[in-house]
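>>> Sequence below, structure please.
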Amino acid sequence: MMIDQVFKQACEVIKVIEEAGGEAFIVGGSVRDYLSGREVNDIDIATSESPQRIQEIFDKVIPVGIEHGTVIVRHQGESYEVTTYRVEGGYEDYRHPDKVNFVDDIKLDLARRDFTMNAIAMSRNGELIDPYLGYESIKKKSIQAVGNPLERFREDPLRMMRAVRFASQLSFTIDSETKSALEEMSGLLACISIERIAIETEKLFSGKDYKLGLQLLEDSALQKHLPIFKGFQFQEDYPKAILYTWHEIIAFYTFSHSEISVEAFVNHWKLSNATKRKSEHLLSGLKIYENEKKVTPWLVYQLNEGSFASFERVCLALYDECDGLQNSMRRTKKDLIIHHRKELHFQAKDLISLFPARPKGPWISEWLEAIEYEVVTERIENNYEKIKEWVKSWNPPARN
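Purely as a prediction, here's the structure:
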């Protein structure tokens, strides 16, 4: 098999190892993606050489997980994770092996992997080492556990979420034995940290066949162990389009289910404050868009330009016709009268001086937002005197 140019530099790393007396292969997801015609991203290498020997062979080595046999080799500006062939024993914490033994046989190393499609090694000449017929699984578009699926899922229950995520990303089916084991072992997902589950869940939603993935979550009972989602009927709650990030997912579901808050999502899934801010930002935009179902200056003013793509995706997930939303928003943004509150010709100090007897409080921000709205929607001119007259005539009751 002719090897693709995408592996050129990785093959150079392998050649150096071979010339030093060792053996090495490209392994994992990059081989799977290459054989299935998908874009190849991170390239991992497995080797017969110890981490210490790899450190001797190469000048630039980062010992990221040396106790488990993994180092990062830097070569021509690229990073390659190089791991010594190993077998593992015992998974008391359902994640890390209790012991790791280095071996010199690539087939023994492949035996510890999760699914047959991920248990293929490729030489720098394109030869496949495929003891579990992973290439056949890829051609059949089938997700099949290596060996006994009950054992694979007991070792690391997150593999069940990975199976469902791969089904979503690759549009593969889960073979019957693996699916039965997934259903039987689903309760073990409760042993896995929510942070690890969150990573797989986000990837599932971004898969081209995400509806299949969500259906599998429901069918397998994995859904029962997912915060917030455990009470959903996914058949009734499908997004109409792919959602790529947690803040898009949260905005979609909190808009669709008003009884669920952004804060609840973030807290239960232990997500970052940045995700919370982005979710709330999108949700506020959705509430504005809901009123008129079109791009307005006020909507564009309230959203930062970096969120336009996410906003369009969430709208596509909610509504049938939202194509071209980003372009419309960018055109509208160019024509805005102001782009930020500081561009107003009437500021907080002007409000305070206009009403010196009124104690400072939330009313200042509320009034400034009202002024922003009038200016952005071109109801009044961004002119100090005109805004001042408008404020005087408007003058609602003070709210402290």
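>>> Every contact and neighbour count from this point should use C-alpha atoms.
Fine.
>>> Where do the strands of this protein begin and end?
For the chain, the strands defined by DSSP state E cover 24-27, 44-47, 61-65, 70-75, 78-84, 86-89, 99-102, 121-122, 128-129, 142-143, 173-174.
>>> Point out the other helices and strands that the first one packs with.
With contacts defined as 3 or more CA pairs under 8 Å, 6 or more residues apart in numbering; DSSP states H and E, strand 24-27 has these neighbours: helix 8-19, strand 44-47, strand 121-122.
>>> what comes into contact with the shortest one?
Just to be clear, that refers to strand 121-122. Strand 121-122 is contacted by residues 25, 26, 27, 28, 31, 106, 110, 128, 129, 130 when judged by CA atoms under 8 Å, 6 or more residues apart in numbering.
>>> so how many other residues sit close to the fourth one?
If I follow you right, that is residue 28. Residues contacting residue 28 under the criterion other CA atoms under 10 Å number 22.
>>> Also this sequence, please, to line up against the first:
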Amino acid sequence: MNLFELGKNVILVLEEHGHQAYFVGGFVRDVLLDRPIQDIDICTSALPDEVITLFEHVIPTGIQHGTVTVMIEGAPIEVTTFRTEEGYLDHRRPSSVSFVTSLKEDLLRRDFSMNAMAMDKDRNIYDYFQGSEALENKVITTVGQAFERFSEDALRIMRAIRFSAQLGFTISEDVIHSMIHFRESLELVAIERTAAEWMKIMDSPYPNQAIHYLIQTKIHQEVYPFRCIARQLELVQKFSLSGLEPIERWGLLLTAEEQDMDGAYSFLASLTLTKKMKNQVLLLVENLLRYPTITLLQDLSAFELYHLGVENTFHLIRINHLKTNGTLPNLSKQVVQEGIMKLPLKKETGLALKGHEMALYLQKEPGKWIGETIESLIRAVLEGKVSNNQEELLQYLTNLVKLEDENE
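Next comes the predicted model:
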């Protein structure tokens, strides 16, 4: 059963018990845009306690704000009581929530016109704030006065920029003016929330849109952590990022101004990236700084190609080629893989001489020297100085030790 049908079943149960219920928000927007549906939000006249009694599996995810999560066939469906919000704190959180019985009153509290539409189980649309018109014109407008919406919640500034990157929409002039007015309020928002919006931007189809608006509103100069990479944002604006993989966008951005890597590292450190993601970005940045002129596969030595591997080589060449030539190279991961397969040695375990065999042959205690010696032998094999067979490697090792003794 698809997500729409699962949500429809929830609405049917609510209606059967005398309540109003509608699909709402991003679900409706994405249905009208024929975009993939990520999750389902339903608004209802039923109070949270009433919703809980109607379904077998319910999680009280935000019951104080009227939201519970109904689990249907393993799918989470957020169900929220019609509500209004008042007295926003720190340009972010409402100080009070009041439950109401009017769909229109509930939609009035939402941020953007395209997110303030509702749809019933029969796909009839309820649009009180020109949301359909905004979608048709591909423009981001607010529900009511933009000044009021951003005074309530400063995170909406980043949401507007993120939606422009995800949908390729422009932002209306009145919205931009209000974003400029309230930009410094963004620093009152938890960095985790701002970072989450930024990471979605970096995964979006139109990241240049976001960069354009960060610069136009001067958020890139005035708001932390973006002011850490103000110059980098200005420099990458001239490149089309859409053809880059998300990890490549990070690499290009953070190395765009190589004279100011402190700012790039400060920006990266400020974000709540997973350890895995942060390590991937740092490794790519390190490679880009180490090999800034590599734009072709043949520019790499066998030893460099061996150590970089397929993914790192692919990303490195694409970013450097874009920086140098303004275009992406005609290069595939398969071509890089084929290049690595031609190497006389593909991985360390393929070396014909093992560490314990070296220790036994040289009658030395195992230690740090084994790793260093293995690296020397790998380089020698890849550079064609010795064949990858045990007898030749032992002879090469003997000569290596002899040379070291002579130099002492």
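>>> what's the TM-score for these two chains?
The TM-score (TM-score structural alignment, normalised by the length of the first structure) is 0.86; 393 aligned residues with a CA RMSD of 3.2 Å.
>>> on that earlier part again, how about the strands of the first structure in CSV, adding distance to residue 366 of the first structure and mean neighbour count?
Putting these into CSV (distance: least, CA to CA, whole Å; neighbours: other CA atoms under 10 Å) gives the following:
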stretch, distance to residue 366 of the first structure, mean neighbour count
strand 24-27, 58, 26
strand 44-47, 55, 24
strand 61-65, 51, 15
strand 70-75, 53, 21
strand 78-84, 51, 21
strand 86-89, 61, 18
strand 99-102, 61, 14
strand 121-122, 62, 24
strand 128-129, 66, 18
strand 142-143, 55, 25
strand 173-174, 54, 20
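>>> Next, format those strands as a markdown table and append distance to residue 323 of the first structure.
Converted to a markdown table, those look like this (distance: least, CA to CA, whole Å):
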| stretch | distance to residue 323 of the first structure |
| --- | --- |
| strand 24-27 | 39 |
| strand 44-47 | 38 |
| strand 61-65 | 44 |
| strand 70-75 | 42 |
| strand 78-84 | 37 |
| strand 86-89 | 50 |
| strand 99-102 | 51 |
| strand 121-122 | 42 |
| strand 128-129 | 43 |
| strand 142-143 | 33 |
| strand 173-174 | 30 |
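>>> Looking at those strands, which is nearest to residue 261 of the first structure?
Residue 261 of the first structure sits nearest to strand 173-174 of all the strands of the first structure, at 33.8 Å, using CA to CA.
>>> In the second structure, what stretch matches the closest one?
Strand 173-174 of the first structure lines up with residues 170-171 of the second structure when matched by TM-score structural alignment.
>>> Residues contacting that stretch, please?
Applying CA under 8 Å, 6+ apart, the external contacts of stretch 170-171 of the second structure come out as 138, 139, 140, 141, 160, 164, 209.
>>> Average offset of it relative to the first structure?
Aligned to the first structure and superposed, stretch 170-171 of the second structure gives a mean residue distance of 1.2 Å (mean CA distance after the TM-score superposition for the first structure).
>>> now that stretch, how far from the chain's geometric center?
Stretch 170-171 of the second structure has its average C-alpha position 21 Å from the chain's average C-alpha position, going by CA atoms, centre = their mean, to the nearest Å.
>>> Check stretch 387-399 of the first structure too.
46 Å.
>>> Surely residue 89 of the second structure and residue 95 touch.
Yes: taking contacts as CA atoms under 8 Å, residue 89 of the second structure lies within contact range of residue 95: 6.2 Å.
>>> Tell me which of those two has more neighbours.
residue 89 (14 against 11).
>>> Give me the spatial nearest neighbour of the counterpart of the more buried one in the first structure, chain neighbours excluded.
Using TM-score structural alignment as the criterion, residue 89 of the second structure maps onto residue 92 of the first structure. In space, and not counting its chain neighbours, residue 92 of the first structure is closest to residue 98: 6.7 Å by CA to CA, 6 or more residues apart in numbering.
>>> for that neighbour, what are its contacts?
Neighbour list for residue 98 of the first structure: 88, 89, 90, 91, 92 [criterion: CA under 8 Å, 6+ apart].
>>> for these, which one is nearest residue 70 of the first structure?
Closest approach between those and residue 70 of the first structure, by CA to CA: residue 88, at 13.9 Å.
>>> tell me, what residue is most central in the first structure?
Using CA atoms, centre = their mean, the residue of the first structure that lies closest to the mean C-alpha position is residue 202, 4.3 Å off.
>>> how much space between it and residue 169 of the first structure?
According to CA to CA, to the nearest Å, residue 202 of the first structure stands 11 Å off from residue 169 of the first structure.
>>> neighbours around residue 165 of the second structure, how many?
The number of residues near residue 165 of the second structure, taken as other CA under 10 Å, comes to 26.
>>> Does it touch residue 197 like I think?
No: here residue 165 of the second structure lies out of contact with residue 197, judged by CA under 8 Å, at a distance of 10.6 Å.
>>> Which one, of the strands of the first structure, ends up nearest to residue 220 of the first structure?
strand 173-174 (11.3 Å).
>>> tell me the contacts of residue 25 of the first structure?
Counting by CA under 8 Å, 6+ apart, residue 25 of the first structure touches 14, 45, 46, 47, 121, 122, 123, 124.
>>> Translate it into the numbering of the second structure.
Using TM-score structural alignment, the equivalent of residue 25 of the first structure in the second structure is residue 22.
>>> Find the nearest non-adjacent residue to its match, please.
residue 120 (4.8 Å).
>>> Which parts of the stretch 201-350 of the second structure are helices?
207-216, 219-222, 230-236, 246-254, 261-270, 275-290, 302-325, 333-341 (DSSP state H, counting those that start in this stretch).
>>> The longest one packs against which elements?
In this case it means helix 302-325 of the second structure. Secondary-structure packing of helix 302-325 of the second structure (3+ CA pairs under 8 Å, 6+ apart): helix 246-254, helix 275-290, helix 333-341, helix 368-382.
>>> Contacts for the first one next, please.
Among residues not part of helix 246-254 of the second structure, those counted as contacts by CA under 8 Å, 6+ apart are 202-203, 229, 232-233, 236, 241, 261, 264-265, 280-281, 284-285, 288, 315, 319.
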